[in-house]
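Enquirer: Below is the structure, and that's it, no one-letter string:
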């Protein structure tokens, strides 16, 4: 039995380019990312540098900046010879691909993914002195004739994206087309970044391209400090038992995923990477020369997917979290910042990219991210099961959910709109529909006639103002044993004038 055409095939898939450096959390995020490649148009997978990882030029040139983890100039920093962690992840995906397409034929071929792997500006931190294959790919995508947005995910430093934008500037700056090109590219590119891991964002991108939308997606919830923000009741999703059952024992992609005490280092001998030993205390590690900044956890437990918030709002297009930063989705909800004309930060951030002291714990609860964590983990586990399941009927799949009346409505103040969920399940499971109002995403109060069942009515308050919005989430959950799944639809009700 083969997969039916998925309902999401009618929804435009977000276009995206990932730039990543060889940190173990980048590898883990890449594994998750590839398991959602059916939901995305992946235009680039690019090796990039940062203040934490750079290759060097191979000519013995030394590089030094103060206030780093090292005291002497280095010819490379935390970069393995022949680094290929992105290629490794795609190779593991290739082993699973024949199974994945049984469950959704939109999963791209390994050859398609390999065709967009490039090396970016990796020689030194913040080096934009020359074009690279990665920077040229980014520039070509930003200049193509397809409309935006294109989500540029900065899991590493911004230098490769900065070089791409600089190349566009150099090509057009002294031509009559510059103003139009600058406006078009600015409107097309959307940058998501886990902090500015080199100086090129502040030095070049922000002042020269101020019209580009930028989201600061740094969180604790998906990173090394996840235990600080994930509710204690969900810590089981970080446990060695859960990871072993649902991730590390599940096929080639799961086997590649990094956990505490797994005996592997990204770069052998890296004294800042102390996640591989098992049963060793922080003091013991320090005595061995490791730079320990967070206590070791039991072998087999979650380490980090620090960069996953770059992608999470793209992975469920029907939740519409990628349409606007204020909407919110798996990757959290964002609000304007004072950093620029179109810059956004997490509404309830606990992580502070400016280096604020976290010694006494986080300063925010990251609730707009954390509320989705269990759903995202369950979905990840189900997709890993797809990667090892050869027959469609032997795995669980998402319920098919649509809204009969459509997902955008204009309603006068004091009015109402009826909504009907059309639900099916490809596996024949019983599906429960739940409705809820995402209050934080909207701008006025509202009420629902029902919160359970296939139908509800949204009652718009009489005092609502024209332009106010109400965000209604329809959530369909199947009752499959082991790996139940959810599908979503977001309905946006906008208050109109009389």
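Expert: Nice, thanks for sending it over. This is a predicted model, so every value here is computed, not measured.
Enquirer: make it CA atoms for all contacts and neighbour counts henceforth
Expert: Will do.
Enquirer: Checking residue 350 next. Helix, strand or coil?
Expert: With DSSP: H, G, I helix; E, B strand; the rest coil as the basis, residue 350 sits in coil.
Enquirer: And for the one 10 residues further on?
Expert: Taking three-state DSSP as the rule, one finds residue 360 in the coil state.
Enquirer: Tell me who's in contact with it.
Expert: Taking Cα atoms under 8 Å, 6 or more residues apart in numbering, we find residue 360 in contact with no residue.
Enquirer: How much space separates it from residue 350?
Expert: Distance, residue 360 to residue 350, by Cα to Cα, to the nearest Å: 12 Å.
Enquirer: what's the answer for residue 476, then?
Expert: To residue 350, residue 476 is 30 Å away according to Cα to Cα.
Enquirer: the more surrounded of those two?
Expert: It is residue 476, of residue 476 and residue 350, that has more neighbours when counted by other Cα atoms under 10 Å, with 28 against 22.
Enquirer: isn't the more buried one right next to residue 490, touching?
Expert: No. At 11.7 Å, residue 476 does not count as touching residue 490 under the criterion of Cα atoms under 8 Å.
Enquirer: Below is an additional structure, to be compared with the one above:
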């Protein structure tokens, strides 16, 4: 096993070096949009300028265990990044306390980690930059009141530092939407890597606000590509999702044991956003461990003015709105919401009364049929039902870059790069042995100090 591991570590080192040499030649809109500053300089705060500034917004402790795993991975690479913020955001019951649980494990391993690099931040530093964001998803407007987390995003973005602020969104995009609403001047400083898909379902109103009011945001919207981290690729032997945890994570310091306690298998769906800054030139059209993307296209929102059936289609990962006529007698005292796909735990798109229509909004997170039923205290609405079928965009539409979103990138729709049905996922899974080999070496740092 050790010989095989060294072989893949060598491959990873060659791949990283080769990729940087090739990707560094990228020019044009993509390269400029995500370019890093010249290495070897420091800003006024003494930070190494070659390390990217990173702020993570996470729904850790919410509906899925994988944010805990991705946070462990992030902290193991904290010497490669200039982490400026860890923000607890929707959806679900998670809070800042869940971030601090991972920091507590990091503190146990910090003595060993810092022998490998002086750039590992102290546990105290990580606690100081951990902030509480919104507890609930945004209103239909896409924003609400400022939070500690949204204010921290604004503060970091406004710092006197020539480097962009890279915001990695692992959950709801609500705190970023609030920050942009409160301080639109920060937009040119931001580079966003958004793990969408299910997170877009939870936070569709905040997403809709950003997409319509800040179309020039520089953003990668990874709705399916990220799934390549745990789907596809070589999963034989020690590289399987369960075998990797057993052999390379469990028993590797406090962080390894914390990781394994969350699940006996690798998921880490948010980790491609971190890999993006560890391998590659941050050019969306070029290969990288964090994926490879294409310009987004127009026409991703579908609006229906009636109830629909499964014969009606809308774009998967797009925004769907139902603008239904307000029934007679419906007043401000009435409420209505949609239960989507029999999801009894929500989220429930709530009706917004616009005078003549009630508007419901959601985002289909998978390519399939999505049934819905309206729940209301108004008898003419309660029990109304329907369905839509979420489908991929046509090749013609997906191949025509948006005229409204010049710096917005999303999943490659080419079937050759899909881990069916997840489009673009092979752009991540193809590197599985490389990034897992590197991760295994990082986990070893938790066990023993540098010699």
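Expert: Perfect, I can see it now. Since we're looking at a predicted model, the values are computed, not measured.
Enquirer: Just the TM-score for the two chains, thanks.
Expert: Here the TM-score for the pair of chains, by TM-score structural alignment, normalised by the length of structure 2, is 0.59; 291 aligned residues with a Cα RMSD of 2.9 Å.
Enquirer: which of the residues in stretch 373-385 of structure 1 are buried?
Expert: 373, 376, 378, 379, 380, 381, 382, 383, 384, 385 (16 or more other Cα atoms under 10 Å).
Enquirer: whoops, stretch 82-92 of structure 1 was the one
Expert: Neighbour-count burial for stretch 82-92 of structure 1, counted by 16+ other Cα under 10 Å, picks out 85, 86, 89, 90, 91, 92.
Enquirer: which SS class is the aligned partner of the second one in structure 2?
Expert: The pairwise alignment with structure 2 assigns residue 86 of structure 1 to residue 99, based on TM-score structural alignment. Reducing the assignment at residue 99 of structure 2 to three states with three-state DSSP gives helix.
Enquirer: Quick one: residues contacting residue 244 of structure 2.
Expert: Applying Cα under 8 Å, 6+ apart, the residues near residue 244 of structure 2 are 238, 265, 266.
Enquirer: ok, now residue 18 of structure 1?
Expert: By Cα under 8 Å, 6+ apart, residue 18 of structure 1 lies in contact with 44, 45, 46, 152, 153, 154, 155.
Enquirer: how about 7 Å then?
Expert: Residue 18 of structure 1 is in contact with 44, 45, 46, 152, 153, 154, counting by Cα atoms under 7 Å, 6 or more residues apart in numbering.
Enquirer: ok, the aligned partner of it in structure 2 to residue 129 of structure 2 distance?
Expert: Superposed on structure 2 with TM-score structural alignment, residue 18 of structure 1 falls opposite residue 56. Noted for residue 56 of structure 2: a distance of 10 Å to residue 129 of structure 2, by Cα to Cα.
Enquirer: what do these two both touch?
Expert: Here residue 56 of structure 2 and residue 129 have 85, 86 as joint contacts, going by Cα under 7 Å, 6+ apart.
Enquirer: Any idea how far stretch 322-333 of structure 1 is from the middle of the chain?
Expert: Averaging C-alpha positions (Cα atoms, centre = their mean, to the nearest Å) puts stretch 322-333 of structure 1 11 Å from its chain's average.
Enquirer: Run through who's touching that stretch.
Expert: The contact list for stretch 322-333 of structure 1, computed with Cα under 7 Å, 6+ apart, reads 309, 312-314, 319, 321, 334-335, 346-347, 368-369, 372, 441.
Enquirer: Among those residues, which ones are in strands?
Expert: Among those, the members found in strands (DSSP state E) are 334, 335, 346.
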